[in-house]
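Engineer: Sequence first, predicted coordinates after that:
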Amino acid sequence: MNTPNKLTILRIIMIPFFVLFMLVPIGGIAHKWIALAIFIIASLTDTLDGYLARKNNLITDFGKFMDPLADKLLVCAAMICLIDLGKLPSWVVIIIISREFIISGSRLVASDNGIVIAASWWGKAKTVSQMLMVIVLIADLGGVFHAIEIILIVVATVLTVISLIDYLLKNKQVLSMQD
């Protein structure tokens, strides 16, 4: 297994530890900062594994499938924790998770037909905006940052919807495939 794929697996392994520190007050208030550090490190592995895979020509089918899945698992786990903590409206998370199911389902159909669909610029922007939103919401710095939290929630939600529309328009043939 190459280094980019190992980083993807590491990101998946970090998720339960992130959730534990998000939801269980281990060590008092420090648990929030530990969860934030885990989330940031896991998010950075996404950038690093993609960079290494492209730079060293280590792009694999495993990476094409598991890297976006690891991102979805990390971000969705974080958003569900943020609902539980009262920091993110459930309707926002429903929109975001619904988009992920729609895209993942159509990617599976495409894969069964020998088609690999790479992430678009909109999809990458969506992921970055969601990760930034999660970071700011976990940090929960208050004051002016509350306005920034709201802006990031709106931006992440809008980019989620735009990236879904872009994906559906660009991949109409996948949706029309029949057995």
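Structural biologist: Noted; the coordinates are in hand. Numbers count the residues shown, from 1 in each chain.
Engineer: C-alpha from now on. contacts and neighbour counts both.
Structural biologist: Will do.
Engineer: Was I right to think F21 contacts H31?
Structural biologist: Yes - the pair F21 / H31 is scored as a contact, 5.1 Å apart, by CA atoms under 8 Å.
Engineer: can you map out the strands along this structure?
Structural biologist: In the chain, no segments count as strands under DSSP state E.
Engineer: can you give me the helices in the chain?
Structural biologist: Here the chain has its helices, by DSSP state H, at 3-23, 30-55, 61-84, 90-112, 121-139, 145-170, 172-175.
Engineer: Is it possible to get JSON lines of these that adds mean neighbour count?
Structural biologist: As requested, the helices of the chain are exported to JSON lines (neighbours: other CA atoms under 10 Å):
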{"stretch": "helix 3-23", "mean neighbour count": "18"}
{"stretch": "helix 30-55", "mean neighbour count": "17"}
{"stretch": "helix 61-84", "mean neighbour count": "19"}
{"stretch": "helix 90-112", "mean neighbour count": "16"}
{"stretch": "helix 121-139", "mean neighbour count": "20"}
{"stretch": "helix 145-170", "mean neighbour count": "17"}
{"stretch": "helix 172-175", "mean neighbour count": "13"}
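Engineer: contact partners of stretch 107-117?
Structural biologist: Residues outside stretch 107-117 that contact it (CA atoms under 8 Å, 6 or more residues apart in numbering): 174, 177.
Engineer: so how far does it reach from one end to the other?
Structural biologist: 7 Å (CA to CA, to the nearest Å).
Engineer: Please apply the same query to stretch 20-32.
Structural biologist: End residues of stretch 20-32 are separated by 10 Å (CA to CA).
Engineer: what's next to that stretch, contact-wise?
Structural biologist: 34-35, 81, 85, 138-139.
Engineer: And stretch 79-96, by the same measure?
Structural biologist: Outside stretch 79-96, the residues that reach it (CA under 8 Å, 6+ apart) are 19, 22-23, 76, 134, 137-138, 153, 157, 160-161.
Engineer: hmm, 7 Å instead?
Structural biologist: 22-23, 134, 137, 157, 160 (CA atoms under 7 Å, 6 or more residues apart in numbering).
Engineer: Make TSV out of these and add distance to V116.
Structural biologist: Listed next are those as TSV, based on distance: CA to CA, whole Å:
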residue	distance to V116
M22	35
L23	36
V134	29
L137	34
T157	26
T160	21
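Engineer: alright, now check it against this:
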Amino acid sequence: MSETSTGETPAPVRPSNWNLPNALTTLRIVLVPFYGWALLYDGGDSVTWRTVAWAIFFVAMVTDKVDGDIARARNLVTDFGKIADPIADKAITGMAFIGLSIIMDTWWMWAITVVVLVREWAVTILRLSVLKAVVIAAAQSGKWKTAAQALALGLLSLPLLEVDGWLDVPGEVTYVVAIALLLAAFVLTLWSGYEFFRDVWKQRASLRSSASSS
């Protein structure tokens, strides 16, 4: 990088918030109420609208991957994106958990939903607020959790138990697979949450130790 006539290195140009990754992130946020409406239409018994809900959820998950890849590849990471991206992710998955809990109406699904949402939003709020001086890299367990969660919620968005005819048995089998993925995601959510808070504690302790010794 060249220097100015005064010998100072010019500050890097910050990318504009008006870019494709942020547009995709905004799209995911906009899709949340449409996904919720399609999922819960007719009490969740509509085969057509449950399929539409799955399609919306699929688009949201694809754009989540695409916008991050584009932002990193083209150096389009912005403050807006850092804040809006995790909010968009938690909004669509939160709507899925709540909507599916309403449809399934079981104590264990509601319990999973409450625990997962408390964990997800606690981690998100910490990342966006008090942890500016602490960098916690995404753990492998967190990546597995995200993948298992997306697969489980996507499959459960489908009308697996509402179809008839030749789709009846495949629907039931897929439903069992989706529940297994959901339980795996739940376990990974607890474990990755433990790893996150453990690493936060270690880094904050290290920072306090460095500050006191300097």
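Structural biologist: Cool, the structure landed. Please read all numbers here as calculations on a predicted model, not as lab measurements.
Engineer: picking that back up, most widely separated two among the contacts of stretch 79-96 of the first structure?
Structural biologist: Across the contacts of stretch 79-96 of the first structure, the longest distance by CA to CA is 25.6 Å; it joins L23 and T160.
Engineer: And the residue nearest the centre of the second structure, how far from T146 of the second structure?
Structural biologist: Nearest to the geometric centre of the second structure sits D89, at 3.4 Å (CA atoms, centre = their mean). Using CA to CA, D89 of the second structure is found at 10 Å from T146 of the second structure.
Engineer: Identify, from the contacts of stretch 79-96 of the first structure, the entry nearest to S120 of the first structure.
Structural biologist: Looking across the contacts of stretch 79-96 of the first structure and measuring by CA to CA, the closest to S120 of the first structure is T160, at 12.1 Å.
Engineer: ok, that closest one - contacts?
Structural biologist: So T160 of the first structure contacts 96, 126 (CA under 7 Å, 6+ apart).
Engineer: swap the cut-off to 10 Å and go again
Structural biologist: By CA atoms under 10 Å, 6 or more residues apart in numbering, the contact set of T160 of the first structure is 92, 95-100, 122-123, 125-127, 129-130, 154, 166.
Engineer: what's the spacing between A133 of the second structure and E195 of the second structure?
Structural biologist: 18 Å.
Engineer: show me what contacts I162 of the first structure?
Structural biologist: 122-123, 126, 156, 168.
Engineer: Just put those in TSV and tack on distance to R11 of the first structure.
Structural biologist: Formatted as TSV, the contacts of I162 of the first structure follow (distance: CA to CA, whole Å):
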residue	distance to R11 of the first structure
W122	22
G123	19
K126	18
A156	21
L168	28
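Engineer: For the residues you listed, name the two members farthest from one another.
Structural biologist: A156 and L168 (18.2 Å).
Engineer: re earlier: pick the one among the contacts of I162 of the first structure closest to K6 of the first structure.
Structural biologist: Relative to K6 of the first structure, the closest of these is G123; by CA to CA it sits at 22.7 Å.
Engineer: Residue in the second structure paired with the closest one?
Structural biologist: Matched to the second structure by TM-score structural alignment, G123 of the first structure sits across from G142.
Engineer: With adjacent residues omitted, what lies nearest to its match?
Structural biologist: S192 (5.3 Å; CA to CA, 6 or more residues apart in numbering).
Engineer: So that neighbour sits against S141, correct?
Structural biologist: Yes - using CA atoms under 10 Å, S192 of the second structure is in contact with S141, at 5.5 Å.
Engineer: how about P16 of the first structure, what's its partner in the second structure?
Structural biologist: By TM-score structural alignment, P16 of the first structure lines up with P33.
Engineer: Contact partners for its match?
Structural biologist: 39, 91-92, 95.
Engineer: For it, give its distance to L27 of the second structure.
Structural biologist: 11 Å.
Engineer: Same check on S210 of the second structure?
Structural biologist: S210 of the second structure is 43 Å from L27 of the second structure, by CA to CA.
Engineer: How about E195 of the second structure?
Structural biologist: In terms of CA to CA, E195 of the second structure sits 31 Å off from L27 of the second structure.
Engineer: and if you look at K145 of the second structure?
Structural biologist: Taken as CA to CA, the span from K145 of the second structure to L27 of the second structure is 23 Å.
Engineer: Over to W144 of the second structure?
Structural biologist: Distance from W144 of the second structure to L27 of the second structure, by CA to CA: 25 Å.
Engineer: same question, T78 of the second structure
Structural biologist: For T78 of the second structure, the distance to L27 of the second structure - CA to CA - is 16 Å.
Engineer: if we can go back for a sec, which one in the first structure is aligned with the residue nearest to G142 of the second structure?
Structural biologist: Per TM-score structural alignment, S192 of the second structure is aligned with S163.
Engineer: Which residues are in contact with that match?
Structural biologist: So S163 of the first structure contacts 99, 103, 119-127, 157, 169 (CA under 10 Å, 6+ apart).
Engineer: ok, the residues you listed vs D67 of the first structure, which is closest?
Structural biologist: Closest to D67 of the first structure, out of all of these and judged by CA to CA, is A119, at 10.6 Å.
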